[in-house]
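**Q** Here is my input; please provide its structure:
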Amino acid sequence: MDKQLNRRTFLSAGATLAGGLMLPAAHAAGSKERLRIGMIGTGMRGQVLLRELVRRDDVEVAALCDIEPIMLGRALAQVEKAGKPRPQTFGEDRDPHAYRRMLDTAKLDGVIIATPWELHAKMAIDAMQAKVAVGCEVVAGVTLQDHWDVLNTQRKTGTPYMLLENVCYRRDVLAVLQMVRAGLFGELVHLQGGYQHDLRAVKLNGGDPRQAVGGGVEFGAKGWSEAKWRTDHSVQRNGELYPSHGIGPCAMYTNINRGNCFTRINAFASKARGLHDYIVKQPGGASHPNAKAKFKLGDIVTTTLSCENGETILLQHDTSLPRPYSLGFRVQGTDGLWMDLNHSIHIEGVSKPHQWEDFKAYQDKFEHPLWRAHAEKAAGAGHGGMDFFVIHAFIEALKAQAPMPIDIYDAITWSAITPLSEQSIAQGFQTLDFPDFTDGKWRTRKPIFGFDGRY
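**A** Okay, here's the model as predicted:
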């Protein structure tokens, strides 16, 4: 990039570069125009994704499965309100294997899995073996063996699998992807991201189905929604429990599994204080039985990864202390950097020396083709529109019988950071080799994410 460009010329050139990166979509001869989609898990997250499904004319929500009657009822009401036909339902008998009956009998093209983390791997494996394409909420598995099992099943069956990582579709994240591919930051050197979100009132609530956030300090059997299952992971595990929000965009920027790969990983965990302090500070909390609970998850978990092409990536997991929400993105190269926390960018030769510029003008000029095409459709969708895009990508790729933009190798590589970080911490913060889940295919695979103007 010519360092003598002034700011106006630079931004104008950037818009041209950004628009020119879109490649045509690939279509298969057997593409379908309308899909029968099922959903396993109709809790709060499932209902957000269901909203995106029922407003599409190319999707029939054919079946819903949940063993919690309240949530299944809410999902059915959502479908009815959208004016769509009532889907088949499974799980009213609270049979934990009801989803298998759905896979066997509902004649589905695809299924959305939006259940607790520990169920994802088995459900995805069963769906792929039934030849039902999988759109799986994060994470792909819990143990390292889970990840190998999911990967090996996908390889054996050939069934499409996409990890539904919505942050890859965040508006600024996709604009930065355009900038990276246009070379604005020069050669990438270091990236950061994470999941920094105060979840204390999510992990601990009053167990009331009418109030999923706050209202008490219950978890486990007496909790409701995520407090019923997610908090147990904080009791039993210590590691980077939720890596894909941070690593997904960083992996796309650095072409992980497509010309680059992770080589080494280590993780450090702080002491655990936040959840206990939250409990004892609530009314009656000091005398509540959960005040004696022992939480294993460090309040701040810091994970570092090295890449074959020389970049380093830092992730931070921070969900048990008071803080505003932030994913903490930083993309830094030989010609400048972007940071999402202060919505700022600095490009050498364009920005004033040693000064930040506001990111808004750059984001507008480097708007990704997906957002240019679908911003109106995404308006009002969950998480600032990201949920529209992640469902849109899964459906469009499945209709076209095209490669999933976040495919099995991405899913397994990103999600396996969790058990590897747990192993590193348990072994005294040891640095470990990162497995090559692609068996060397990363050397020849080509980047596809974000090039297609439809998904």
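**Q** contacts and neighbour counts: CA atoms only from here.
**A** OK.
**Q** Could you measure from Ala400 over to Ala29?
**A** Noted for Ala400: a distance of 8 Å to Ala29, by C-alpha to C-alpha, to the nearest Å.
**Q** higher neighbour count, these two?
**A** Between Ala400 and Ala29, Ala400 has the larger neighbour count (other C-alpha atoms under 10 Å), namely 17 against 7.
**Q** burial count for His317?
**A** Neighbour tally, His317, other C-alpha under 10 Å: 25.
**Q** quick one: contacts for it?
**A** For His317, the contacting residues are 194-196, 240-243, 299-302, by C-alpha atoms under 8 Å, 6 or more residues apart in numbering.
**Q** Next, the structure of the following sequence, for comparison with the previous one:
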Amino acid sequence: MKGLKFLLLGVCVAFAACSAQSPSVQVSDKGTHWSWDKGTIVVETPERPAGQTSVIGLTTPKMDVVRVGFVGLGMRGPGAVERFTHIPGTQIVALCDYEQERAEKCQQYLKKASMPKAAVYSGEKGYEELCKRDDIDLVYIATDWLHHFPVAICAMENGKNVAIEVPSAMNMEECWALIDMSEKTRKHCMILENCCYDWFEMNTLNMAQQGVFGEVLRAQGAYIHNLEPFWDHYWKNGEADKLGWRLDYNMKHRGDVYATHGLGPVAQALDIHRGDRMKTLVAMDTKSAVGKALVEERTGETCNNFRNGDHTTTLIRTENGKVIEIQHNVMTPQPYNRLYQLTGTKGFANKYPVQGYALDAKQMSASGVEPKVDDLSSHSFLPKDEMGALVEKYQHPILKKYGEMAKEVGGHGGMDFIMDSRLVYCLQNGLPLDMDVYDMAEWCCLAELGELSMDNNCAAVAFPDFTRGEWNKVQGYKHAYASPEDEAATMEKAKAFTEKLKEQGAKEWAEEK
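**A** Next comes the predicted model:
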């Protein structure tokens, strides 16, 4: 009996000793290392590999001409090709898609613009040959989600800058690999988040930066878009594929898998990794009802595990005590909605479903616009005239430069063209891009971190620091601009190049007749 008591005592002592030690590190099915700390899941921030340094504020040498290769020419890619034919100082060198016919079809945009034919690549590994070319500066990636990462890595390994459609990375492993590759190669890795360039978001960002709303304390964003009319338009891998790549991905993955349209614009307004950082999140979702039914309708089989809830909500708290709410719903019938809402100590902005600003008379006057009504109150949105005067005063410089042409060229109302134009502008002028690889990681990581939260009873999850300690190095989000003299000189060269390129292209197309 004494021996048994002694044995039990030893077990208790050993258990207590183990409990007192640091929590054991766990590894998710995606390879992410995490541990518990006082009820919070802490995701590991890997050490920066030797020889790498931060790419915050990264610049590359000025490019008189931006030579582009496009990979992925299904739904969004062709529109990007067409838009680039309107941007002076660019040359479309190569077109690539899994299906050769899609790539060849995009030659029509070059012909219409009197630009020379581009080289065509196709097949599963066609992008590798494109990336090996020595006459490409930028690889523009608009493939399905699962191919964003391998194409981007291949491009940077071959010395190319990359611009990646959303979501640019599907899990933490991909986020870190893209960060490391950008830091290692000193090449830009930009997320193509077009919603950062919509009119209301840009003007509101300018207002926030000028203090119109006081200190912004809370922000909302979303991607609420019933995709019922689109599910069957996503590429299917042969006749056996009944779902298409996007519905299949939603079936297999929990969390906000498409967070960037809602998160990107509000992250800029809150200066994320430019004086503040996302610190902790909690995610919750509804059960899957519509998603489950979609699979069953298409396969004729029972679907017992559709991972993505019909509606997912993620709450984020920042280092400086701000709160962000992001929603995702592509399943239920309701109007399109990205929310975009800023709540400040002195004002309020809201885009969906009602677009408007709320300021009292005192704050309106302090913002440089005298109200025409006597009873202006922040209890309701500004009247039409006051709102128009506010928007006119705070129209973003980028909209002044590109807005009118963007409406003519199009692309989600013009914001795609503004995004592409800014990308080219920064490369031509040797400036930091509007969005860097850390933005990409921060905006894309909600998918896996939210999944981790919900799979652990909606536990709090601590964000890793993608900047590895440099989130406070830059104070305030800013767009970079060249001097008026440099800008004019760059544009003159760009227009001269495009004029000659069109002469060459017109001659080549005429010879084909």
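**Q** ok, back up a step: in JSON lines: the contacts of His317 of structure 1, plus secondary structure.
**A** Shown next, in JSON lines, are the contacts of His317 of structure 1 (DSSP: H, G, I helix; E, B strand; the rest coil):
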{"residue": "Gly194", "secondary structure": "strand"}
{"residue": "Tyr195", "secondary structure": "strand"}
{"residue": "Gln196", "secondary structure": "strand"}
{"residue": "Glu240", "secondary structure": "coil"}
{"residue": "Leu241", "secondary structure": "coil"}
{"residue": "Tyr242", "secondary structure": "coil"}
{"residue": "Pro243", "secondary structure": "coil"}
{"residue": "Asp299", "secondary structure": "coil"}
{"residue": "Ile300", "secondary structure": "coil"}
{"residue": "Val301", "secondary structure": "strand"}
{"residue": "Thr302", "secondary structure": "strand"}
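**Q** Who wins on neighbours among these?
**A** Ranking the contacts of His317 of structure 1 using other C-alpha under 10 Å puts Glu240 first, with 31 neighbours.
**Q** And it, what's its match in structure 2?
**A** Matched by TM-score structural alignment, Glu240 of structure 1 corresponds to Asp256 in structure 2.
**Q** so what's its match up against?
**A** Counting by C-alpha under 8 Å, 6+ apart, Asp256 of structure 2 touches 312-314, 327-328, 446-447, 450-451.
**Q** swap in Asp198 of structure 1?
**A** Per C-alpha under 8 Å, 6+ apart, neighbours of Asp198 of structure 1: 318-325.
**Q** now stretch 498-509 of structure 2: which residue numbers in structure 1?
**A** Aligned using TM-score structural alignment, stretch 498-509 of structure 2 spans no residues in structure 1.
**Q** I'd assumed Phe394 of structure 1 was in a strand, is it?
**A** No - using three-state DSSP, the assignment for Phe394 of structure 1 is helix, not a strand.
**Q** If you tally nearby residues, what's the number for the residue mapped onto it from structure 2?
**A** Here Phe394 of structure 1 is matched to Leu423 in structure 2, going by TM-score structural alignment. Residues lying near Leu423 of structure 2 (other C-alpha under 10 Å) number 20.
**Q** And for Leu423 of structure 2, nearest residue in space, chain neighbours not counted?
**A** Spatial nearest neighbour of Leu423 of structure 2, chain neighbours left out: Leu433 (6.5 Å); criterion: C-alpha to C-alpha, 6 or more residues apart in numbering.
**Q** which residue in structure 1 lines up with that neighbour?
**A** Using TM-score structural alignment, the equivalent of Leu433 of structure 2 in structure 1 is Met404.
**Q** Now the residue mapped onto Asp146 of structure 1 from structure 2: which helix or strand?
**A** Under the alignment by TM-score structural alignment, Asp146 of structure 1 pairs with Glu174 in structure 2. For Glu174 of structure 2, the element it lies in under DSSP states H and E is helix 172-185.
**Q** What of Leu130 of structure 2?
**A** In this assignment (DSSP H and E), Leu130 of structure 2 forms part of helix 126-132.
**Q** in structure 1, what residues pair with that helix?
**A** Against structure 1, helix 126-132 of structure 2 falls on residues 98-104 (TM-score structural alignment).
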